[in-house]
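Participant: Show me the folded form of this:
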Amino acid sequence: MTAGSQSFFNISSVLEHLWVLVSYEVENFAPRVIVYSLVLSFIVYLFAQRSYKPASRADKIDKETEEELINDFTPEPLVPEYSDDDGDDKTNDIVLSSFGATHIKIVGKEDEVLNFATHNFLGVNGNKEIVEASKKTVEKYGVGSCGPRGFYGTVDVHLDLEKKIAQFMGTNDSIVYSFGWCTISSVIPAFSKQHDLLVCDENCNFAIQSGAQLSRSKVVYFKHNDMAHLEQILKDTVSKDKGRPVVNRRFIICQGVYENHGDIAPLDKIVALKNKYCFRVMIDDSFGIGVLGKTGRGTTEHFDLPISEFDCVCATLENAFGTVGGFCVGNNQVVEHQRLGGSAYVFSASLPPYVSTASIGAFEYLERNSSKLLLNLRNNANHLIKLLEKALPKSLILEHTNGLPIMHVRVKKYNPNDHHEVSEKFARVGKMALDKNLAVARPQYTEREYQKPSPSIKIMVSAEHSKQEVEKCAKILDDIFNQVFEDK
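Facilitator: You can find the predicted model right below:
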């Protein structure tokens, strides 16, 4: 037998065995054979395709046409043109030339303006003692720290401030952030990750909403201050466990005082629910600390709750304490974790030392004068509430809580279809008040808010306002509201 015939019989034998194997696979594993065939066909198809070659431009344009096209080209703007949906004139920004406890000076305006538009609840902004202490700090350290806390940005006054905050709040430790808004929005993703659960009040501020989004956790919103709805969500969550061990972290997140509505979260009931269903609680008490409680320690003190019931309590220094930055208090483990896991702490330049000094001075000022300051603040707030409730037209409503220095005037029967018209009216109120040397605020909200509040005029009281100034504010607003919102 020749070598060629041997080769033929070898190939024939291989093909015969291959045919037997394929027949066996088709008879016993037909679905698998179909899948393999489709994959093989797809691979053959890919190899059979020609390489992509862009079409050559045979019709090249002449120089004159090219210049004409270039001259006619108009690039899209980097930022879209401002749409005046809220009736606001962005070309007339208000610029301050001085800032006192109860009055401000506005560039281009001769007379002082009575200030009911800022969060200077304790009147510390402009306090001479705090200003002098800050000047000395500037002389010693300069005006900036020039680095994040972990990279040569920590100055001894930062540690002094954290010690003062922890001592004031009655916790083991505290951590200071450089920007108030970024505090809670950094703390949330530091502890809550993908597959964890965040149960948030639907009227939480945008900082909380941003932190929840950054965490990539599952987010469920409960109706504002509706404890029955909150309990139903917690109960449904626990029922899905079916007795199995819990493998994710679960948080209830709310504000102590809601800036956009002037009301208080029922923390006593929230704590009871978190203990019942084994959740953790984070709160942003930026508008409670320095305002509520016997000594100004916030919403937790207002409800006489141990601060240890809360895993994280955050607040900004930019409201009652009149400075810059924010802080979070908790046990040592919670604080230390943020020093490596809190993005706003790790990557942001630390507070200027003089700001830390001013913050320490503000806490000490509150500690020395808490009884007087808080009594004046609540009396002023209640007096203004009483006057405005009598003065407002029937079409308006005052959203408030007795004793709180922040309140909103809103349309009683708001229809979203009338948003532009209502916004224009409140814009008129703000401008007419300023013409009469009274400053009140008209809040602006981003379209990304989970629950965008309706238009309003926001009024804020200070402990330093006199009774006559409160009455003057109410009288001016009485006249303006009845002109703009004249009931038909």
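Participant: rest of the way, CA atoms for contacts and neighbours
Facilitator: Will do.
Participant: just how off-centre is whichever strand or helix holds Ser37 within its chain?
Facilitator: If you go by DSSP states H and E, Ser37 is part of helix 30-48. Put simply, helix 30-48 sits 52 Å off its chain's centre (CA atoms, centre = their mean, to the nearest Å).
Participant: same question, stretch 226-240
Facilitator: In this view, stretch 226-240 has its centroid 24 Å away from the chain centroid, taken as CA atoms, centre = their mean.
Participant: try stretch 438-455
Facilitator: 13 Å.
Participant: Give me the contact list for it.
Facilitator: For stretch 438-455, contacts defined as CA atoms under 8 Å, 6 or more residues apart in numbering pick out 113-118, 202-203, 206, 209, 260, 410-411, 414, 416, 419, 422-423, 426-427, 430, 433-434, 456-460, 473, 476.
Participant: can you check stretch 374-392 too?
Facilitator: If you take CA under 8 Å, 6+ apart as the criterion, stretch 374-392 is touched by 121-122, 291-292, 294-296, 397-398, 400, 402-406, 461-467, 470-471, 474, 478, 481-482.
Participant: same thing but at 7 Å, please
Facilitator: With CA atoms under 7 Å, 6 or more residues apart in numbering as the test, stretch 374-392 has contacts from 291, 398, 402-405, 461-463, 467, 470, 474, 478, 481.
Participant: one more to line up against the first:
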Amino acid sequence: MVSMDMFHELFESLNALQNAPTYHLLFEAGLIAWLMWLLFRPSYNPHDRERLTRREEQELIDEWTPEPLVPATPQDSRALHPRIVSGKVGKYIQIGERNCLNLGTNNYLGMIENPEIEKSALECLSHYGVGSCGPRGFYGTTEVHLDLEDKLAEYMKCEEAVVYSYGFSTIASAIPAYAKRSDVIFVDEMVNFAIQKGLDASRSQINYFKHNDMEDLERLLMEQADLDRKNPKKAKRTRRFLVAEGIYMNTGLMAPLPKLLELREKYKLRFFLDEAISFGTIGKTGHGLTEHFNIDPSEIDMISGSLENSIGSIGGFCVGSHFIIEHQRLSGLGYCFSASAPPLLMAAAITALDIMQRDPSIFQTLRDNSTFIHSQLSSQLPSDLRVHGHPESVIKHIRLANPSGDKVADEQLLNEIVDKCEEAGLALTTAAYLSDREVNLPEPSIRVTVNALLSKNEIEFAVKTLKNCAESVFKIQL
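Facilitator: Prediction:
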């Protein structure tokens, strides 16, 4: 019985083979031939290659020129001639033998020189030592870190805060913690380099809109809405983000927050706001752009800030809802893998926050200084220069009124002005950028920073010195 069944199956197979199409038979024959070739072909032996003679090897070695580890640096590069500062980087700094009025660093509230902050940092140092020597999740969290996070959340009127040990890595880690490859991010074209690195790490589709141009932003949002209607399945999987700065580091201008929130609501976006500059400088009590425009911080999905500017410490932070912030503790690479900030610097930040809450008059002083220096620069600078930035911004950019188009030559001209100012007792700096890595590279500029410790006479001295030095340099150029 079994033999008859086998014979019957063989007969049916032969019959099917006879009735099969020719192309099917050829395809199967090809597969069998390919399989046989794979099984019986000789294996590859690297020693069977033709060997070079010693003379040929030496010729190749003689012809080979290795590339330098770093590109050649011109001898006149400013990187080879750094300014050496002695002592504290406060309102006045010692550069070599010169004592200069400092309008080049971000000590907006003068916290670096505050004796109360120094005292609290030293007391914390005696208790915890210098560093925590580990990431936050691995023995790097102390009570001081948690206290600072609680105080930041309370100060910013948000549910929760997370502290990073490095200011640059804060927003650069926070963005890719949420945005992924299939997402779309709408971002102002003049955002700082830290945001740009966060965008790169997210691998999302990046759509830049013109600087503070809400019409251009809405145009991009409308185009995205049209794409979503054409492909509803993809639209369901795509998340949309909006990223902006409170005060833009590269321009000194303020973001139009009410209009951004209006578009965010209309087009259903997740909104991240970087307040590295505006935190501790804008608003009646220094809460930033939300206070300036009288907007509830809960309207923004996530706010990031820096502890390295107004606070005078180190690190950065993000505030938002409990759900948003807790996600970063497992997904923010700068939080998970960086050694936590030294406890003494967290104690310094806590004391600085206490001072900001106890004496809100410093913010009015800072605003008065910012608007006064803006008006003085606008009216007294020579016609070859123009001031950029919001009047209340603590950052001003002095740019050439008629740039040559050669950024290297324009930057060299501004550097000569800065050098002249230093000789006259005024410390300034030109804005530095990574020209081969940054998106939408700004025009060369002298970056002027304002602080609350400046007196009216010191501001007048700074403006007069900048004016005279600029006129001297332009006269030589002519």
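Participant: ok, back up a step: from the contacts of stretch 438-455 of the first structure, which ones fall inside helices?
Facilitator: Counted as lying in helices by DSSP state H, out of these, are 206, 209, 419, 422-423, 426-427, 430, 433-434, 473, 476.
Participant: What's the PyMOL line that selects buried ones from the residues you listed?
Facilitator: A single PyMOL command selects the buried members of those (16 or more other CA atoms under 10 Å):
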select buried, resi 206+209+422+423+426+427+430+433+434+473
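Participant: which residue packs closest to Ala212 of the first structure, ignoring adjacent ones?
Facilitator: Ile188 (6.4 Å; CA to CA, 6 or more residues apart in numbering).
Participant: What separation is there between the counterpart of that neighbour in the second structure and Glu189 of the second structure?
Facilitator: Under the alignment by TM-score structural alignment, Ile188 of the first structure pairs with Ile175 in the second structure. Distance, Ile175 of the second structure to Glu189 of the second structure, by CA to CA, to the nearest Å: 16 Å.
Participant: before we move on, what about Glu154 of the second structure?
Facilitator: For Glu154 of the second structure, the distance to Glu189 of the second structure equals 32 Å [CA to CA].
Participant: Compare those two and say which one has the larger neighbour count.
Facilitator: Set Glu154 of the second structure next to Glu189 and count neighbours by other CA atoms under 10 Å: Glu189 wins out with 18 against 14.
Participant: got a list of what that one touches?
Facilitator: 208-211, 440.
Participant: same thing but 8 Å
Facilitator: Glu189 of the second structure makes contacts with 208-211, 439-440, as judged by CA under 8 Å, 6+ apart.
Participant: try Glu149 of the second structure
Facilitator: Applying CA under 8 Å, 6+ apart to Glu149 of the second structure gives the contacts 160-163.
Participant: Format those residues as CSV; extra columns: secondary structure and distance to Tyr92 of the second structure.
Facilitator: Listed next are these as CSV, based on DSSP: H, G, I helix; E, B strand; the rest coil; distance: CA to CA, whole Å:
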residue, secondary structure, distance to Tyr92 of the second structure
Glu160, strand, 37
Ala161, strand, 34
Val162, strand, 33
Val163, strand, 30
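Participant: Most neighbours among those, which one?
Facilitator: Val163 leads those on contacts (other CA under 10 Å) with 28 neighbours.
Participant: Surely Lys396 of the second structure forms part of a strand?
Facilitator: Yes. Applying DSSP: H, G, I helix; E, B strand; the rest coil, one finds Lys396 of the second structure inside a strand.
Participant: what does it align to in the first structure?
Facilitator: Correspondence of Lys396 of the second structure to the first structure, assessed by TM-score structural alignment: Met407.
Participant: Isn't its match up against Met460?
Facilitator: Yes. Assessed by CA atoms under 8 Å, Met407 of the first structure is found in contact with Met460 at 6.6 Å.
Participant: And those two? Which one has more around it.
Facilitator: A count of neighbours by other CA under 10 Å puts Met407 above the other of Met407 of the first structure and Met460, at 25 against 21.
Participant: give me every residue that touches that one.
Facilitator: Met407 of the first structure sits in contact with 261-262, 398-401, 458-460, where contact means CA under 8 Å, 6+ apart.
Participant: Distance-wise, check it relative to Val113 of the first structure.
Facilitator: Applying CA to CA to Met407 of the first structure and Val113 of the first structure gives a distance of 20 Å.
Participant: Repeat that for Pro54 of the first structure.
Facilitator: Distance, Pro54 of the first structure to Val113 of the first structure, using CA to CA: 68 Å.
Participant: can you check Val440 of the first structure too?
Facilitator: Applying CA to CA, the value for Val440 of the first structure to Val113 of the first structure is 10 Å.
Participant: Spatially nearest residue to Ile277 of the second structure (excluding sequence neighbours)?
Facilitator: Take Ile277 of the second structure and drop its neighbours on the chain: the residue closest to it by CA to CA, 6+ apart is Ile247, 5.8 Å away.
Participant: number of nearby residues for the equivalent of that neighbour over in the first structure?
Facilitator: For Ile247 of the second structure, the aligned residue in the first structure is Val257 (criterion: TM-score structural alignment). Val257 of the first structure: 27 surrounding residues under other CA under 10 Å.
Participant: again, but for the one 4 residues further on
Facilitator: Counted with other CA under 10 Å, the burial measure for His261 of the first structure works out to 20 neighbours.
Participant: And for Val85 of the second structure?
Facilitator: By other CA under 10 Å, 14 other residues sit near Val85 of the second structure.
Participant: ditto for the one 4 residues further on
Facilitator: For Val89 of the second structure, the neighbour count with other CA under 10 Å is 18.
Participant: Surely it is in contact with Gly110?
Facilitator: No. Taking contacts as CA under 8 Å, Val89 of the second structure lies outside contact range of Gly110: 9.8 Å.
Participant: Would it be right to say that Lys135 of the first structure lies in a strand?
Facilitator: No. Lys135 of the first structure: not assigned to a strand; according to three-state DSSP it is helix.
Participant: Sweet, I'm off.
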